[in-house]
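[1] Next input, structure requested:
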Amino acid sequence: MRKFLAVTAVAALALTGCRGTSPDDAASGASAGPIKIMVGGIDKVIYMPAKLTEQLGGFAAEGLDVRLLTEPSGANAENVLIAGDVQGVVGFYDHTIDLQTKGKCITGVVQFADVPGEVEIVAAGQAATLTGPADFKGHKLGVTSPGSSTDFLTQYLATKGGLTSADYTTVKAGAGQTFIAAIDNGGIDAGMTTDPTAAKLLTTGKGKILLDMRTEQGTRAALGGLYPASSLYMDCAWVDGHRAQVQKLANALVKTLRWIKGHSAEEIAAKMPAEYAAGDPKLYAKAVHDSAGMFNGDGLMKEEGARNVLEVLSQFSPNVKGKKDQVDLSKTYTTEFTSKVAG
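    Prediction:
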């Protein structure tokens, strides 16, 4: 299935006729061609800095031609990056660790958040008896897709509740309307999702918050520490060959992270495409309000967080199990570019 989706995405990209920036362009600091970035769900608030930067004119101000594309799942987005048809992915940092165990060098260049930005939502009808991870037993739990970051986090939460993945049923629920439909029709009893999906379920009374990982406090309570998630990650070789472009990307994105810290949810929401509000601007502003605090404002990775991600993956990712000591975390992210962004 992943191969099919990757091939489909690559075919779609090929139709655009866009080519990436060459090393010669990079050496001169020019941006002669577009930089294509695949976003693992472009309308998800957790990945908002990418589109917001475009809306604010941040990429253009740096002289960059950035093309934002979208895939509903980060696991699928990474396949397009590996194929070389995009230059970067906005997705969960944990993919850089997973890919290193497969012999790929992928590095996070801008870390948007130190927390997952995810919410474990329980269907209203199940809320009285499903009150924490220890109650997962016998229930159907929604994740974006098997092998996704939400899948690994769900397994980790179950373990902290004294359970294993054999104690519950994992259901591919996606995000947005597919997730909401799964709650509506009883396909899942609870599941992990992000805003604006979470905001829609909460305001309609269809769901209640079980665990809130949109804040540092909530994340530490649920996971025992930081868990950096949304980020821009790129192929190491491309980064090395296009350092001027990467610095400009970092400049644009970090400035947006700072802009978020200085503006209200309503001001932020107003800058986003109108269709993201799906006809309900107030609900979208609430979604932004509830999640915007997750963004770190500086784009820097915290070492503690990177270690925690490795710890979780070493327990639940089939690709990372047994290879924890072989992973070189220093190659999975860099603060070189974000640390140079002028104040």
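
[2] When you work out contacts or count neighbours from here on, use the C-alpha atoms and nothing else.
    Fine.

[3] can you give me the helices in the stretch 101-250 of the chain?
    149-160, 177-184, 197-204, 216-223, 236-241, 243-261 (DSSP state H, counting those that start in this stretch).

[4] what's the closest of those to Glu62?
    The closest of the helices of the stretch 101-250 of the chain to Glu62 is helix 243-261. By CA to CA, the value is 5.8 Å.

[5] Sequence B follows; please return its structure for comparison with A:
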Amino acid sequence: MRKRGRISPPREGPAMSTFRASRKAGSRLKAFVGTLALATGLMASSGAFAEKLTIIVGGMEKQIYLPAALTRELGYFKDEGLDVELINSRAGVEAENELLAGAVHGVVGFYDHTIDLQAKGKYLKSIVQFSQAPGEVQLVSTKYADEIKSPADFKGRTLGVTGLGSSTDFLTRYLASRGGLKAGDYTLLPVGAGNTFIAAMKQDQIQSGMTTEPTIGQLLKTGQAKILVDMRTPEMTAAALGGPYPAASFYVQQSWLDAHPDEAQKLANAFVKTMRFIASHSAAEIADKMPKDYYVGDKDLYIQGLAAGKAQFTPDGRMPKDGPETVLKVLQAFAKNVQGKQIDLSKTYTTSFVDNAAKALGN
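    Sure, this is the predicted structure:
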């Protein structure tokens, strides 16, 4: 009689090992798929599907570029289903270079870069216009206020700009040309904004320079500088430059815009809501929404500067009438790469996305 005993398991051959491994992998895959389905359901139900976009700003602490951070703080990017990362840079020209290199999706910077680059064969397009005036002020060191009374007195002086090739560079050179000076009559020194600008003026590295709020307010409060040319409102800008000067804007590469019209529209929707918020709220109410470090330690001074320059912002994100023509005229006065070139202004901006946003929001 054959003894009854335990049946030994079959030997673990290659085939059995493969089978066991596949069963384990299948179980893990099912678990992963189940988890993913649950997460997907939760994300969909909460509206958490966000498209990641990176925007670089030519100086986020500057009030001229306030709409970028304000849109984030108000939650308008998220309302459009966007996950937007804002990156800071010292000057608009640095932001422009990052865009051309493909490192970011868009730029919050001055509109004039779209014209300057078209002359170089590169096509950028503004899709939301934040301002109708530069919001810039040409300051003069108090030590030299009796000697520098107009741009004609820039001769032999060192003038501060945020960066070479930046919009402050463009505007400073135009003011000098209107004063009858040539490029070699003065020196431009890139000193950034904020503390670096203030230090350059304190240390007599520059005798005059162009900057924005809150730097303007800081230097005026301490008595270290006086205003030479003020371009914080459309009226003062027209007196200084001969017409409206669309400045701070949101622009992208034309190639990106052609490939991503839906994302562009969502960004335009968010920014237009912000421009409406700015138009319908006081400087104090706007300041309350901004990060506290933007006040540079003096909220009252921040509010004062914003109140003085709030008129620079467009109420709806639209390009001001005759604005592009003024910018082109300014650049043609001194920019050799623009002089003699055929510039198609219709390729430098579009109002279609802002128009669509207005329809969606209600005129």
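
[6] circling back to that earlier point, between the helices of the stretch 101-250 of the first structure, which one is nearest to Leu283 of the first structure?
    helix 197-204 (6.9 Å).

[7] what stretch of the second structure does the closest one fall on?
    Mapped onto the second structure using TM-score structural alignment, helix 197-204 of the first structure spans residues 215-222.

[8] Next: stretch 118-128 of the first structure.
    Using TM-score structural alignment, stretch 118-128 of the first structure pairs with 136-146 in the second structure.

[9] Now do that stretch: everything it contacts.
    Under the contact criterion CA atoms under 8 Å, 6 or more residues apart in numbering, stretch 136-146 of the second structure has outside partners 148, 168, 172, 201, 207-213, 216, 223-232.

[10] Among those, name the ones in strands.
    Residues from the contacts of stretch 136-146 of the second structure lying in strands, with DSSP state E as the criterion: Ser208, Gly209, Met210, Thr211, Ala225, Lys226, Ile227, Leu228, Val229, Asp230, Met231.

[11] what would those residues look like in CSV with distance to Val57 of the second structure and neighbour count?
    Output for those, formatted as CSV (distance: CA to CA, whole Å; neighbours: other CA atoms under 10 Å):
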residue, distance to Val57 of the second structure, neighbour count
Ser208, 25, 29
Gly209, 21, 28
Met210, 18, 27
Thr211, 16, 24
Ala225, 26, 26
Lys226, 27, 20
Ile227, 26, 18
Leu228, 27, 18
Val229, 25, 20
Asp230, 23, 19
Met231, 21, 22
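
[12] of these, closest to Ala48 of the second structure?
    Taking these together and measuring to Ala48 of the second structure by CA to CA, the closest member is Thr211, at 39.5 Å.

[13] So the closest one sits against Leu159, correct?
    No - Thr211 of the second structure lies out of contact with Leu159 (CA atoms under 8 Å); the separation is 11.0 Å.

[14] show me the contacts for the residue mapped onto Asp355 of the second structure from the first structure.
    Structural alignment (TM-score structural alignment) places Asp355 of the second structure against Ser339 in the first structure. Listed by CA under 8 Å, 6+ apart, the contact partners of Ser339 of the first structure are Leu300.

[15] tell me the secondary structure for Ser339 of the first structure?
    Here Ser339 of the first structure is recorded as helix under DSSP: H, G, I helix; E, B strand; the rest coil.

[16] Distance of it relative to Leu141 of the first structure?
    39 Å (CA to CA, to the nearest Å).

[17] The nearest residue to Thr129 of the first structure once chain neighbours are set aside - how many residues pack around it?
    Leaving aside its sequence neighbours, Thr129 of the first structure sits nearest to Asp135 (CA to CA, 6 or more residues apart in numbering; 7.3 Å). Asp135 of the first structure has 16 neighbouring residues, counting by other CA atoms under 10 Å.
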